[in-house]
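[1] only geometry, no sequence info:
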């Protein structure tokens, strides 16, 4: 704020259970400004990301839960960075709310917290004073978003320029690698998933998938969607797009050759499907990731 000769808007403090906490097997320590019992009221809580074993990390941070819940109930906003959302969800504050989840953590998050509405296409959610983001460095965009809400667009733009952050990045689709949900225990659905994933160049119809798995179409389509989050058609499309992305990254074949290799005869149709899941055209995807 000093560039506008204005007083500081935020007073940032690190808050912890104890004054000093050793981490990394004692290699370094975190020294906090205040302990939880010293903060009776705050305006904004920023929850950092968790690493490693999420259930274990949640249990180790159990002492923070009541404090976060009580502060939120006293009108504090909660800004959650990346997979810190696992801890936030464990408090119950995300129940029936939307939460941006990193694409690689989506399946595990869904299994642990089925009551939360997962958002994995956009990078930011804003619902009833709770903000989440999907992706480690997406927290920069989330912070700009919160700054804009508190201080206005002009200050957010200034912050984006000072720290060289793309303020308009809204989606994680261009970064996501499709990972089908397989922790559901339905053997028939698993068999269908394995069939589709093992044959990315095949042009399976829904009837063909059902026939090969040995199930009736109507009931199976419903089970497949429930367990994977995708219809059979969408699952086939996602597998083909992922296959095409790998070929585009290698840069050895033309875009049209790759499209035909995925089993599509209609180039425009594939381009639409590709953009639907990546927010990029095949050509733009190649420019971004093929290098050279």
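    Arrived safely, thanks for sending. Computed from a predicted structure; not experimentally measured.
[2] From now on I want contacts and neighbour counts done on CA atoms only, so please keep to that.
    OK.
[3] Number of residues surrounding residue 162?
    9 (other CA atoms under 10 Å).
[4] For residue 65, pull up the helix or strand it's in.
    Using DSSP states H and E, residue 65 falls within helix 65-73.
[5] what's the answer for residue 46, then?
    Assigned by DSSP H and E, residue 46 falls in strand 44-47.
[6] which helices and strands does that strand pack with?
    For strand 44-47, the packing partners by 3 or more CA pairs under 8 Å, 6 or more residues apart in numbering; DSSP states H and E come out as strand 77-80.
[7] ranges for the strands of the stretch 51-200 of the chain?
    Shown for the stretch 51-200 of the chain, the strands assigned by DSSP state E, counting those that start in this stretch span residues 77-80, 98-100, 117-119, 124-127, 130-133.
[8] From residue 17, how far off is residue 28?
    Separation of residue 28 from residue 17 (CA to CA, to the nearest Å): 17 Å.
[9] make that residue 123, sorry
    From residue 123 to residue 17 the distance is 30 Å (CA to CA).
[10] Can I get the strands of the stretch 51-200 of the chain in TSV including mean neighbour count and distance to residue 111?
    Formatted as TSV, the strands of the stretch 51-200 of the chain follow (neighbours: other CA atoms under 10 Å; distance: least, CA to CA, whole Å):
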stretch	mean neighbour count	distance to residue 111
strand 77-80	24	20
strand 98-100	25	14
strand 117-119	18	11
strand 124-127	20	20
strand 130-133	26	18
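[11] another one to put next to it:
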């Protein structure tokens, strides 16, 4: 039997505690209905016996304290509250326990921005991790030794799992269920919970918001210039000259401040503007392409699909209910 320890952190998102418990319990029901023994022994594990959430509106009662769990097989780290520094401070006593259990062979899975607590253990250093795209800049700033792949729904490396943002954690839970049971059971769970199995990317959901929480004022001005001059011919050489910084130095400073090269930033800003037009306007794809500074259809479509995972037409059909397909 697999021992599953679902953490009950302070300031956690309630659904990311209740949903894993519900899913693993349901899988046990599937197995027993098929004449097989239940696989998962599911326990809520906390630092205190009762944890109040959402300002005390809800409370979760832990089955065991971390001090009482000597060995487990799988640790689920739920998503934390929006003030991540406060949440990490409140839950720092989970960290040595997670490290100890991982050394004993436990696998650890973080859901959404539970990745911040997992990264705080140091276990992810030198490894890839996914999380919510909205907190990507904050994550990279706090954990520079972790490679954040914010477009990915699932990462797995040496017994450490992470999931993309919001409801993407369901895909990670299905992935773990399939690994521990079978494809058949995972499909049954996906159908029961009306989930799209095997979703690999959260790229279509990402809203690019350039990192401006830095102190490099010339680079910040360069970012603002790019954002307000989308239709202009924007070359990195011209930007470096405009802001009186040598080209190579400009590249390095821009990348350090924003986590993007200048060329990547120009592309991301243009594609974000294109996405918004495709979502709400009746303009066709070519009209949108010209309005965000592209003149070559093939280039625009290639960059758009690379960033969003969808073609411009597919993106338009997904989000614009009055879409006029070009």
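    Sure thing, it's come through. Predicted model, so just to flag it, every value in this text is computed and none were measured.
[12] What is the corresponding segment of the second structure for the strand holding residue 46 of the first structure?
    The aligned range for strand 44-47 of the first structure in the second structure is 74-77, by TM-score structural alignment.
[13] That stretch: average distance to aligned residues in the first structure?
    Following the fit onto the first structure, the mean deviation recorded for stretch 74-77 of the second structure is 0.5 Å by mean CA distance after the TM-score superposition for the first structure.
[14] quick one: buried residues of the helix holding residue 65 of the first structure?
    Buried residues in helix 65-73 of the first structure, counted by 16 or more other CA atoms under 10 Å: 65, 68, 69, 71, 72.
[15] now swap in stretch 254-272 of the second structure and tell me
    Applying 16+ other CA under 10 Å to stretch 254-272 of the second structure flags 254-255, 257-262, 265-272 as buried.
[16] For the most centrally placed residue in the first structure, give me its contacts.
    Residue closest to the mean C-alpha point of the first structure, counted by CA atoms, centre = their mean, is residue 102 at 2.3 Å. By CA atoms under 8 Å, 6 or more residues apart in numbering, residue 102 of the first structure lies in contact with 82, 83, 120, 133, 134, 135.
[17] what does residue 87 of the first structure give?
    So, once contact is read as CA under 8 Å, 6+ apart, residue 87 of the first structure ends up touching 50, 57, 58, 61.
[18] same question, residue 84 of the second structure
    Here residue 84 of the second structure is in contact with residue 116 (criterion: CA under 8 Å, 6+ apart).
[19] Kindly recompute the last result at 10 Å.
    11, 90, 113, 114, 116, 117, 135, 138, 139 (CA atoms under 10 Å, 6 or more residues apart in numbering).
[20] count of neighbours near the counterpart of residue 202 of the second structure in the first structure?
    Alignment note: residue 202 of the second structure maps to residue 172 in the first structure; criterion TM-score structural alignment. Here the number of neighbours of residue 172 of the first structure (other CA under 10 Å) works out to 23.
[21] cool, and residue 86 of the second structure?
    Neighbours of residue 86 of the second structure (other CA under 10 Å): 13.
[22] Can you tell me what it aligns to in the first structure?
    Alignment note (TM-score structural alignment): residue 86 of the second structure maps to residue 56 of the first structure.
[23] again, but for residue 146 of the second structure
    Residue 146 of the second structure maps onto residue 116 of the first structure when the alignment is built from TM-score structural alignment.
[24] next one: residue 104 of the second structure
    Checking TM-score structural alignment: residue 104 of the second structure goes with residue 74.
[25] Distance check, that match against residue 43 of the first structure.
    On the measure of CA to CA, residue 74 of the first structure and residue 43 of the first structure end up 9 Å apart.
[26] And residue 216 of the first structure, by the same measure?
    Residue 216 of the first structure is 55 Å from residue 43 of the first structure, by CA to CA.
[27] likewise residue 29 of the first structure?
    Taken as CA to CA, the span from residue 29 of the first structure to residue 43 of the first structure is 26 Å.
[28] Residue 252 of the first structure too?
    Computed as CA to CA, the residue 252 of the first structure to residue 43 of the first structure distance reads 53 Å.
[29] Next: residue 11 of the first structure.
    10 Å.
[30] Please apply the same query to residue 98 of the first structure.
    For residue 98 of the first structure, the distance to residue 43 of the first structure - CA to CA - is 21 Å.
[31] the helices in the stretch 51-200 of the second structure, which residues?
    84-90, 94-103, 115-120, 136-142, 169-180, 183-192 (DSSP state H, counting those that start in this stretch).
[32] which part of the second structure lines up with stretch 207-216 of the first structure?
    Going by TM-score structural alignment, stretch 207-216 of the first structure sits over residues 237-246 in the second structure.
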